[in-house]
Structures are given as structure tokens and as C-alpha cells.
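**Q** Using only what follows, build the 3D model:
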Amino acid sequence: MLTEIIAAAGVLGLLTVVPGPDMAVVTKRAVSSGWRDGLRTVGGITAGLLVWGVLTVAGLAAVLAASALAYTVVKLLGAAYLVFLGVQALVRSRKGEQPPADALGAAAAGGNPWRTGLVSNVLNPKIAVFYTGLLPTLTPRSLPSHLGMALLVLLHAALTLIWLGGYVMVLAKARAFFNKPRVRRALDRVTGVVLIGFGLKVATADS
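**A** Prediction:
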């Protein structure tokens, strides 16, 4: 069983470090509001994974993955949210807003950071497809399926927390550089375009 868990951890680790919407959302928040809000955003993303994990173990995620209508609704909501965050970053870059103090970061950078992370992750139907399609193939055969799935969900959440949390701290070390007006405007534009790109990709993706 240990060998199977290690192999599953390797696969989940590779999938975790691939850049995606979660990393773009975390980058936007950490650079604009500081490492504390960045970590809160990571916490929201991790909570979103746990929500999907509970739905998967309960069998509800499979229903979403199998229902074209439900999948499309969640997909479009998630895409719209990512586009909204991207447009928000582009508008801020045009206005030339300065980075807010950490204590005011949540209010100035688009609301509660934990909620931002949670919503962006919960509205990503690809997680449902990932959990119902891939995780069962990685589940240790010596465990009951629901226990094995729960274990892998917790493992994925832990890897995400460690990876994105570490990424936030790296960004924090370089925040003085990112706070320079020209750099900040450029980064806002890049993250804005990236978020809009991910939103469009999510909206046009097949189930």
C-alpha cells in the first residue's frame, strides 16, 4: 500500500505544480495585498479542494461530471469569475493604483482573499472530472474505495497547501521589486491577461 501511495503522491505532485488558474489567482492576491492575504487565498483554494473531495466521496461530483448541463453551468460561472478577476487586474493597472497596505489589502484588492480562493476553486468543474476520473485509478487497492479516495483528496490538498504556500513566500521575498510602479503595472497586466485567458479556456473546454 505504501508503494501505491507514494506513486499516487508523485502523480498528484506533478499535477499540483503545473501552472493553472489557482496559481494565477494566488499571484494576483499575494503581489497586490502581501503574503498574509496570499496565504489566505491558498487556504480558500485548499478548502475548495476539500469541498470537491467531500462531493466526490459522496458521489455527487460524478453526477456533475456526467451531466452536460450541470457541468456547463459550473464551467461558465467559473470562467466568468476568472475573467472578472482578470479585468479587475487590468483596470487597476490602467489606474496605476499603488499596492495597498496588508491591513487594507482584502478591501482594496477585490474582497475577502479566502473567499476568492474558495470560489475560484469550487467553480472549476475540471476538479470534479479530475477527482472522479483520475483518483479512482490511483486509489490503493488494499483500502475500501471511499477511504482510498478520501486519503488521496487529503494528500492532494496538503500538496497544494505546501506548494502554493511556498510560492507565496517566494513572492513575498521579492515584493519590494513587485511594488515598483512600472513592475506592478506590468505584472497586473500580465496576470490580468492570464486570468482572462484561463477563463476563456475554461469556458470553451469540453467536459
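**Q** from here on, contacts and neighbour counts on C-alpha atoms
**A** Fine.
**Q** residue contacts, the residue nearest to the spatial centre of the chain?
**A** Nearest to the mean C-alpha position of the chain, counting by CA atoms, centre = their mean, stands Asp22 at 2.5 Å. If a contact means CA atoms under 8 Å, 6 or more residues apart in numbering, then Asp22 has 45, 117, 120-121 as its contacts.
**Q** Farthest-apart pair in the residues you listed, please.
**A** Farthest pair in those (CA to CA) is Ile45 and Ser120. Separation: 7.4 Å.
**Q** and these two? which has more neighbours close in?
**A** Ile45 (30 against 23; other CA atoms under 10 Å).
**Q** Now do the buried residues in the strand or helix carrying that one.
**A** With secondary structure defined by DSSP states H and E, Ile45 is part of helix 35-58. Residues 35-57 are the ones in helix 35-58 that count as buried (16 or more other CA atoms under 10 Å).
**Q** Same check on stretch 185-193?
**A** Neighbour count says stretch 185-193 has 185, 187-193 buried, by 16+ other CA under 10 Å.
**Q** mind checking the SS state of the spatially most distant residue from the centre of the chain?
**A** Relative to the average C-alpha location in the chain, and by CA atoms, centre = their mean, no residue lies farther out than Ser142, which sits at 30.9 Å. Of the three states, Ser142 takes coil according to DSSP: H, G, I helix; E, B strand; the rest coil.
**Q** where's it relative to Ala8, distance?
**A** Plainly put, Ser142 is 14 Å away from Ala8 if you go by CA to CA, to the nearest Å.
**Q** re earlier: who's in contact with the very next helix or strand once past the helix holding Ile45?
**A** Along the chain past helix 35-58, the next helix or strand (assigned with DSSP H and E) turns out to be helix 60-66. Outside of helix 60-66, the residues that reach it under the criterion CA under 8 Å, 6+ apart are 52, 55-56, 70-71, 125, 128-129, 131-132, 207.
**Q** and these, which two are the farthest apart?
**A** Of all pairs drawn from the contacts of helix 60-66, the one with the longest distance (CA to CA) is Leu55 and Ser207, at 17.8 Å.
**Q** Tell me which stretches of the chain form helices.
**A** Using DSSP state H, the helices of the chain run over residues 2-17, 21-33, 35-58, 60-66, 68-95, 105-108, 113-122, 125-133, 135-138, 145-173, 175-178, 181-204.
**Q** Now do the last one against helix 125-133, angle only.
**A** In terms of direction (axes from the mean of the first three to the mean of the last three CA atoms, to 10 degrees), helix 181-204 departs from helix 125-133 by 60 degrees.
**Q** Please provide the structure for the following sequence as well, for comparison with the first:
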Amino acid sequence: MPDTHQLLLFIAAGWLLNLTPGPDVLYIVTHSLRSGARAGIVAGLGITTGCFVHIFAAALGVGALLAASATAFNLLKWAGAAYLLYVGVRLLFSRAQGNVLPSASINAGAPLSVDLWRVYSGGFWTNVLNPKVAIFFLAFVPQFISPGTTQTTWVFLALGVLFNVNAIPVNIGWALAAAWMARRASLVQRGMHWLDRVAGALFITFGLKLALTDNPVS
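**A** Predicted structure coming up:
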């Protein structure tokens, strides 16, 4: 395992990386704005679960396969791009009247009409179908494994789990911040369907960007 200084550096770097907006953050924020903090937190938990898949896969060598095999990388890349495009198109053409979130209902803590399982599974697939996440773990985590370390697989796994667990409060923070903004900004409430359009366009952009991504180590 890395020493205390390296471990603290690893934690700090992980927090900074998780604060960077991307498809995962957009997914959390979109659901928090539309359906409240609970939906955003559930979205974050789905993303966290998907990230665990990448961590275990990278530790077992599947991530290395994605890095080495253009075919494997491209298959997962196109699946991920197609899913992001699907989410984007669905948001882009969603019905305006179903997206406005009553402020009073949020403030009262009333149950919201949202399928939390669908939110959770959507977050899971948004993360799992992105091969860049697997490549990231292969590139980032080994930098904090000391040379000559035995049982590198277990050390890699421990650091990956630590990175993912540390991401949970960041994801919750994104969800709470977005829900707070939705409760207090009447403009956000009135224009929620336009936010869906913006989010849809961004998801489509992320999908196209992923589709045009080359294997970074090929």
C-alpha cells in the first residue's frame, strides 16, 4: 500500500476528478433537478455500482484487455455511445408537462412520482458502458502502487474501492446542490423542460464524443 502522503494525495486527486463535470455528474444533476435530491442520490448510487464493475474488471485484467484489444474497446465504446445517445434523445423529446417539479412538494418532503429503480439502473449503465472508465483506472491507480509491492492485484482493488467510496459524498453533494437550486430558483422550475433539452443535447454530445474516441493505448 502507498504511504500516508501518497494515500492522502490519492484521495485528494480522486475528489478533484470526481468534481469534474461529465456524463455521470450530468445524470445526477438532471435527476435531482427534475425529481429531487433522493432521485439524484439514487442516480449516484447507480453510477457507483457501475464503477465497481470497472474496478473489479480492471483488477482481473479485463481492463487490460480493453486497453490492448481495439475490437473489445470498440464494441464497448459503441454500446456506450448508443446508450448516451438514447438517453439524450429521450430527454430532448420528453414531454414538457411531466417535468415540472412542484416546489411545495419538494419542500414538504412528499414522495415524488419517480421510478427509482429506473434511475438507478440508468446510472449503472451510463457508467458501465463507458470503456474510458476502465482505461482510467488502469492509468490512474497504478501510479500510487509502490514499486516492488507484492499482491498488486489486491492493492489495486483496495485503492479502486477507496476511490469509488470517496466519490459517494461528491455525488451526494452534486445531488443536494441541484435539488437545492431547483427548490429555490423559480426560473428553474418554470423552465425544467428546457433544462431537459439542454441535458439531452449534452448527453448526445457526450455520446458522439465517445463514439469518436480512439483507444488511448492502441
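**Q** sorry, back to before: what's the local residue count around the nearest residue to the residue farthest from the centre of structure 1 once chain neighbours are set aside?
**A** Nearest residue to Ser142 of structure 1, sequence neighbours excluded (CA to CA, 6 or more residues apart in numbering): Met1, at 6.5 Å. Taking other CA under 10 Å as the criterion, the count of residues near Met1 of structure 1 is 11.
**Q** I figured Met1 of structure 1 was touching Pro140, is that so?
**A** Yes - here Met1 of structure 1 lies in contact with Pro140, judged by CA atoms under 8 Å, at a distance of 5.9 Å.
**Q** and for those two, which residues touch both?
**A** Going by CA under 8 Å, 6+ apart, no residue sits against Met1 of structure 1 while also sitting against Pro140.
**Q** Distance check, Asn179 of structure 1 against Gly38 of structure 1.
**A** Here the distance between Asn179 of structure 1 and Gly38 of structure 1 works out to 15 Å (CA to CA).
**Q** now swap in Ala107 of structure 1 and tell me
**A** 14 Å.
**Q** can you check Pro113 of structure 1 too?
**A** 7 Å.
**Q** Now the common contact residues for these two.
**A** When contacts are counted by CA under 8 Å, 6+ apart, the set common to Pro113 of structure 1 and Gly38 consists of Arg29.
**Q** So what's the residue count around the aligned residue in structure 2 for Val73 of structure 1?
**A** Matched to structure 2 by TM-score structural alignment, Val73 of structure 1 sits across from Leu75. Neighbourhood size, Leu75 of structure 2 [other CA under 10 Å]: 13.
**Q** Report the contact partners of Leu75 of structure 2.
**A** Applying CA under 8 Å, 6+ apart to Leu75 of structure 2 gives no contacts.
**Q** what residues are up against the nearest residue to Ala82 of structure 2 once chain neighbours are set aside?
**A** In this structure, Ala82 of structure 2 finds its nearest non-sequential neighbour in Gly207, 6.8 Å apart by CA to CA, 6+ apart. Residues in contact with Gly207 of structure 2, defined by CA under 8 Å, 6+ apart, are 80-85.
**Q** Now rank those residues by neighbours and give me the top one.
**A** Using other CA under 10 Å as the contact criterion, the top neighbour count among the contacts of Gly207 of structure 2 goes to Leu84, which has 28 neighbours.
**Q** Mind telling me what Lys132 of structure 2 corresponds to in structure 1?
**A** Lys132 of structure 2 maps onto Lys126 of structure 1 when the alignment is built from TM-score structural alignment.
**Q** Report how many residues lie close to that match.
**A** Residue neighbour count, defined by other CA under 10 Å, stands at 19 for Lys126 of structure 1.
**Q** can you tell me which residues contact it?
**A** Shown here is Lys126 of structure 1, whose contacts under the criterion CA under 8 Å, 6+ apart are Ser207.
**Q** gap between the residue nearest to Asn171 of structure 2 when sequence neighbours are not counted and Val119 of structure 2?
**A** Of all residues beyond its chain neighbours, the one nearest Asn171 of structure 2 is Gly44 (5.5 Å), with distances taken as CA to CA, 6+ apart. Distance of Gly44 of structure 2 to Val119 of structure 2, computed by CA to CA: 9 Å.
**Q** what does the residue nearest to Asn171 of structure 2 align to in structure 1?
**A** For Gly44 of structure 2, the residue aligned by TM-score structural alignment is Val42.
**Q** again, but for Gly160 of structure 2
**A** Counting by TM-score structural alignment, Gly160 of structure 2 lines up with Val153 in structure 1.
**Q** List the contacts of that match.
**A** When contacts are counted by CA under 8 Å, 6+ apart, Val153 of structure 1 is found next to 49-50, 53.
**Q** could you redo the residues you listed as a markdown table and give each row distance to Ala101 of structure 1?
**A** Putting the contacts of Val153 of structure 1 into a markdown table (distance: CA to CA, whole Å) gives the following:
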| residue | distance to Ala101 of structure 1 |
| --- | --- |
| Leu49 | 29 |
| Leu50 | 31 |
| Gly53 | 35 |
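**Q** and of the residues you listed, the nearest to Ser93 of structure 1?
**A** Each of the contacts of Val153 of structure 1 was checked against Ser93 of structure 1 using CA to CA; the closest is Leu49, at 30.6 Å.
**Q** Out of the helices of structure 1, indicate the one that is most buried.
**A** With neighbours defined by mean count of other CA atoms under 10 Å, none of the helices of structure 1 is more surrounded on average than helix 21-33, at a mean of 25.
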